[in-house]
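J.: Got a predicted structure plus its sequence, pasted below:
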Amino acid sequence: MRPPETVEITEPPVPQEPVETIKTATFIAAGDNLIHDTIYKQARARTTDGTYDFFPLYEHILPLVSSKDFAFINQETVLASPPFEPSTYPRFCSPTVLGDFLIEAGFNMFSVSNNHMLDKGEEGLKVSIDYWGQKEGIAVSGAFRDEEDLQNIRTIEKNDIKLSLIAVTSSTNGLYLPVKSPLKIIKTENEELLEQQVKAAREISDFVVVSMHWGSEYATKNSENQRIIAQKLADWGADLIIGTHPHVLQPVEELVSADGRKVLVAYSIGNFVSAQNEGPRIIGAMLSLDLEKNLSTGETYYKNPCLIPTITHYGAGFSDLKIYPLSDYEPDLAKSHGVRKYTDGFDINYIIKNLTMIVDDAYLQIPDNIQALLAKQYEVFLLR
């Protein structure tokens, strides 16, 4: 009789965890946060203790900001109150509590490099630097304590994707730091420094963002000089160039760098918030895109870039000023806009015409509800 055969029992293989090869993150950018006296006076009037309440101004836009990993803004006015008193055009100064609010709202990348950064002189800029220097977990670029601080490229990391931020301005409105001041800023005219900064950022981060405060105010077309500078930035290592200063929208385009990377340039994303009084100046946009980092190749790139239109709304006499995404902006609101006193015919159609004349359809996000409204208007027109 043969002995029974033994059967070897083996444990089933333990399934291997899939190896992650792609990291992702989301990014959004807001343009000029230009705080006129109307804005800070309304914020102060909402409180009874002498502080400021900026929430109603931004409340409709906050979900777009808080939902993103990276959120950039150009803080156009120097935050130096206290000790300075708040002030408006032509020499701006804004309450530091505005910065606290923006950080709490989800903004974590700030440019403080612009033509108003010296509106309160060297001392005002130092107050601003000291204020921002107390904050953790954010990247603030454009004003520096000294040469050593200038060489400390600002970075921020989310989801294992590290971004660098370099902020540059073409002008300080004829104001200058004293010759012996230790403070530093980056001007577009100093190409040697700008090249060094971008190349250094390329070495220490996955994705290089350059904020350029440039161009001509109220010009809806970028200049050839802007394009030349943008190409240089791309060749030096920039991945994304965000333009501010014109206070109106300018085109978006994709450049190719010397090493073959695609580099997105938004020449101007317009005003985020202001109390300006011309139709094109209260139509802005937030630049949205996705970031992907390929862990196998080490490359980081952007996808799905688009401009999300925004409207700064106010009533008669600049009352109840606040910002809306276009998707939440009702036609009746447009028809009640205080800007109609200065810009005839301001309505939804005016807004869409302005947007489509400047920005290529490939980069423009017109909300479905607005498209449906326009389609209905067209049907009515055909039936006439």
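T.: That came through, no problem. Residues are numbered from 1 along each chain as shown.

J.: okay, CA-based contacts and neighbour counts for the rest of this
T.: Noted.

J.: ok, residue 274 - contacts?
T.: Contact analysis of residue 274 by CA atoms under 8 Å, 6 or more residues apart in numbering lists 32, 33, 34, 35, 36, 39, 282, 312.

J.: go again using 6 Å as the cut-off
T.: 34, 35 (CA atoms under 6 Å, 6 or more residues apart in numbering).

J.: repeat for residue 155
T.: 139, 163, 164.

J.: just checking, it is part of a strand?
T.: Yes. Checked against DSSP: H, G, I helix; E, B strand; the rest coil, residue 155 lies within a strand.

J.: what about the nearest residue to it once chain neighbours are set aside, which SS state?
T.: In space, and not counting its chain neighbours, residue 155 is closest to residue 164: 4.3 Å by CA to CA, 6 or more residues apart in numbering. Three-state assignment for residue 164 (three-state DSSP): strand.

J.: hang on, the earlier thing: residue 291: which of the contacts of residue 155 is nearest?
T.: Within the contacts of residue 155, proximity to residue 291 (CA to CA) peaks at residue 163, which comes in at 10.3 Å.

J.: and the closest residue to that closest one other than its chain neighbours, how far is that from residue 354?
T.: Nearest non-adjacent residue to residue 163, counting by CA to CA, 6+ apart: residue 207, 4.9 Å away. In this view, residue 207 and residue 354 are 32 Å apart by CA to CA, to the nearest Å.

J.: Looking at these two, which one has more neighbours?
T.: residue 207 (26 against 17; other CA atoms under 10 Å).

J.: how close does that one get to residue 69?
T.: For residue 207, the distance to residue 69 - CA to CA - is 14 Å.

J.: thinking again about what came up before, most neighbours among the contacts of residue 155, which one?
T.: residue 164 (26 neighbours).

J.: Who are the packing partners of the top strand by length along the chain?
T.: Of all the segments of type strand in the chain, defined by DSSP state E, the longest one is strand 300-313. Applying 3 or more CA pairs under 6 Å, 6 or more residues apart in numbering; DSSP states H and E, one finds that strand 300-313 contacts strand 283-294, strand 322-325.

J.: how about the helices of this protein, start to end?
T.: 37-45, 55-58, 62-66, 96-105, 121-133, 147-150, 191-204, 224-236, 331-335, 348-358, 368-383 (DSSP state H).

J.: Please convert the ones you listed to a markdown table, extending it with distance to residue 83.
T.: Formatted as a markdown table, the helices of the chain follow (distance: least, CA to CA, whole Å):
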| stretch | distance to residue 83 |
| --- | --- |
| helix 37-45 | 16 |
| helix 55-58 | 23 |
| helix 62-66 | 29 |
| helix 96-105 | 10 |
| helix 121-133 | 8 |
| helix 147-150 | 24 |
| helix 191-204 | 32 |
| helix 224-236 | 37 |
| helix 331-335 | 38 |
| helix 348-358 | 40 |
| helix 368-383 | 45 |
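
J.: quick one, which of those is nearest to residue 22?
T.: Residue 22 sits nearest to helix 191-204 of all the helices of the chain, at 19.4 Å, using CA to CA.

J.: here's the one I want to compare it with:
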Amino acid sequence: MRVIFNTVLCLGFTSTLWAAPRDLSFNASCNQGQDVATISFVGDILVHRAIYESVVNGSKRFASTWQKTIPYFQKADFSVGNLEGPAALGIDAKGKDHGDIGFVYDGVVYSGTNFVFNYHPQILPELLQSGFDLLTLANNHSLDRRSIGIDRTLQAAAHYGIPTVGTRKSNDPKGDFYEIKNIQNIRVAFIGCTEMTNGMPDKYNQVLWCYKQADKIVEMIKDLSRRSDVDAIAVLPHWGDEYENGPDRDQKSYARKFLEAGATAVIGSHPHVLQPWEKYTTQDGRETLIAYSLGNFLAGQPSLEKQTGAIVYLGLSKEGQGKAKIFGVGYTPTYRDGNEIFPIEKNGNASVLAHAAGHFGTIGRLDLQTMLSQKFCK
């Protein structure tokens, strides 16, 4: 069912038509006989207080906020998001365990304000059931419930069966910060990292740091790229300056460093607004992707820029025993109106479409009708 989407990427983004500065094209093919996979990515998932309280007092389902976007994840072969904040059962901001207090918003155990977050772990199976296949947990709110918060979140994620990257348990000092997933016979390694943890100390080295541990990440990428069971590598950094519409010097520098080491794509989050994507050709001739920030997927922040996000799609193809290549990229803008997130299609909110196009162009914009009207790759 999901592979229908691959043709849209293949046909839509190798076009020789005029291209605006943000429109991207790639030289790889997605022909019949190749292994082909599409991966979707979204940015920050933050359940701010107003949204959280509306869920507790209403549907009692986090997924009700993003319900209308679920078909867009289901059209990809694999979907990834950044869960910004712990999902630690019963833990307050000081690391104290209050036990299971139920599905409530009390501002002590479960909080979505004052820059300290924690969500009821019910959010994890709801993300999984909505089509998310992997979450990165490395972000500036990773330690909002101290070390035990990471432990409890990872425990819950394992219980519900949703893979995570970017953090590890306090009693597992050699645990991996990455996961390798087989997606339509293309084996993709996902690595999560963060620039900061809001000053919270990482006493047990549970978080992977994008800049402070860049050399470690580079070696990790090189090791993974040499493995026969890895066809592509996606790095998921949480980085950059909040509310800035363009990447800073560090984002540009480290993205290129990771790609030159062997990564296929760098897909960023944290600024809470969109930042542009670009194609980067490495010194060894590989065409790679940088998407500096996908903005907010779910967050309660006001203004068009903070209410607009993007679902970005990465198309990969592989022939024989070679490594996977990018054959195309696409995106669908999203917009939070009240406590719900809406996909914005071609006849939707003109301001949202124009804002997103300024970062990702127009040729790559996808909607469900476009997806469903296409045939398989030929």
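T.: Yes, it's here. Values in this document were obtained by computation on a predicted structure and should not be read as measured data.

J.: Superposing both, give me the TM-score.
T.: The TM-score (TM-score structural alignment, normalised by the length of structure 2) is 0.79; 318 aligned residues with a CA RMSD of 2.2 Å.

J.: which residue lines up with the residue nearest to residue 155 of structure 1 in structure 2?
T.: Taking TM-score structural alignment, the alignment pairs residue 164 of structure 1 with residue 189 from structure 2.

J.: just residue 199 of structure 1 next, same as before
T.: Under TM-score structural alignment, residue 199 of structure 1 pairs with residue 222 in structure 2.

J.: Which residues are in contact with that match?
T.: 261, 262.

J.: That one and residue 183 of structure 2, how far apart?
T.: Distance from residue 222 of structure 2 to residue 183 of structure 2, by CA to CA: 21 Å.

J.: Also residue 123 of structure 2?
T.: 24 Å.

J.: Next: residue 85 of structure 2.
T.: 27 Å.

J.: Of those two, which one has the most company?
T.: Taking neighbours as other CA under 10 Å, residue 85 of structure 2 and residue 183 compare with residue 85 leading, 29 against 16.

J.: And the more buried one, what's its match in structure 1?
T.: Using TM-score structural alignment, residue 85 of structure 2 pairs with residue 77 in structure 1.

J.: rewinding a little: is the match of residue 164 of structure 1 in contact with residue 233, as I believe?
T.: Yes. Under the criterion of CA atoms under 6 Å, residue 189 of structure 2 makes contact with residue 233 at 4.7 Å.

J.: returning to what we had before: so for residue 174 of structure 1, which of the helices of structure 1 sits nearest?
T.: The nearest among those, by CA to CA, is helix 121-133 at 11.3 Å.

J.: In structure 2, what stretch matches the closest one?
T.: Under the criterion TM-score structural alignment, helix 121-133 of structure 1 matches residues 146-158.

J.: So what's the gap between that stretch and the chain middle?
T.: Relative to the centre of its chain, stretch 146-158 of structure 2 is centred 19 Å away, using CA atoms, centre = their mean, to the nearest Å.

J.: follow-up on the earlier one: in structure 2, which residue range corresponds to the longest strand of structure 1?
T.: Counting by TM-score structural alignment, strand 300-313 of structure 1 sits on residues 324-337 of structure 2.

J.: which ones are touching the residue nearest the centre of structure 2?
T.: Nearest residue to the geometric centre of structure 2 (CA atoms, centre = their mean): residue 81, 3.5 Å. Shown in contact with residue 81 of structure 2 (CA under 6 Å, 6+ apart): 41, 42, 43, 135.

J.: how about these in a markdown table, adding neighbour count and distance to residue 324 of structure 2?
T.: A markdown table is the format used below for the contacts of residue 81 of structure 2 (neighbours: other CA atoms under 10 Å; distance: CA to CA, whole Å):
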| residue | neighbour count | distance to residue 324 of structure 2 |
| --- | --- | --- |
| 41 | 25 | 18 |
| 42 | 28 | 22 |
| 43 | 30 | 24 |
| 135 | 25 | 22 |
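
J.: hmm, back to that, any chance of the helices and strands packed on strand 300-313 of structure 1 in CSV, with mean neighbour count and distance to residue 191 of structure 1 too?
T.: Formatted as CSV, those follow (neighbours: other CA atoms under 10 Å; distance: least, CA to CA, whole Å):
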stretch, mean neighbour count, distance to residue 191 of structure 1
strand 283-294, 22, 26
strand 322-325, 22, 36
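
J.: Is it possible to get a markdown table of these that adds distance to residue 373 of structure 1?
T.: Formatted as a markdown table, these follow (distance: least, CA to CA, whole Å):
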| stretch | distance to residue 373 of structure 1 |
| --- | --- |
| strand 283-294 | 19 |
| strand 322-325 | 16 |
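
J.: and residue 89 of structure 1, which of the ones you listed is closest to it?
T.: Nearest of those (CA to CA): strand 322-325, 19.1 Å.

J.: helices and strands around the closest one, which ones?
T.: Counting by 3+ CA pairs under 6 Å, 6+ apart, strand 322-325 of structure 1 packs on strand 300-313.

J.: quick revisit: for the contacts of residue 81 of structure 2, could you give me JSON lines that also reports distance to residue 302 of structure 2?
T.: Below are the contacts of residue 81 of structure 2 laid out as JSON lines (distance: CA to CA, whole Å):
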{"residue": "41", "distance to residue 302 of structure 2": "22"}
{"residue": "42", "distance to residue 302 of structure 2": "19"}
{"residue": "43", "distance to residue 302 of structure 2": "16"}
{"residue": "135", "distance to residue 302 of structure 2": "25"}
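
J.: what's the closest of those residues to residue 298 of structure 2?
T.: residue 43 (8.3 Å).

J.: Chain neighbours aside, what residue packs nearest to the equivalent of the closest one over in structure 1?
T.: Using TM-score structural alignment as the criterion, residue 43 of structure 2 maps onto residue 31 of structure 1. The shortest distance from residue 31 of structure 1 to any non-neighbouring residue, by CA to CA, 6+ apart, is to residue 272 (4.9 Å).

J.: Residue 302 of structure 1 too?
T.: Closest to residue 302 of structure 1 by CA to CA, 6+ apart is residue 291, at 4.6 Å.

J.: One more: residue 238 of structure 1?
T.: Leaving aside its chain neighbours, residue 238 of structure 1 sits nearest to residue 208 (5.0 Å; criterion: CA to CA, 6+ apart).
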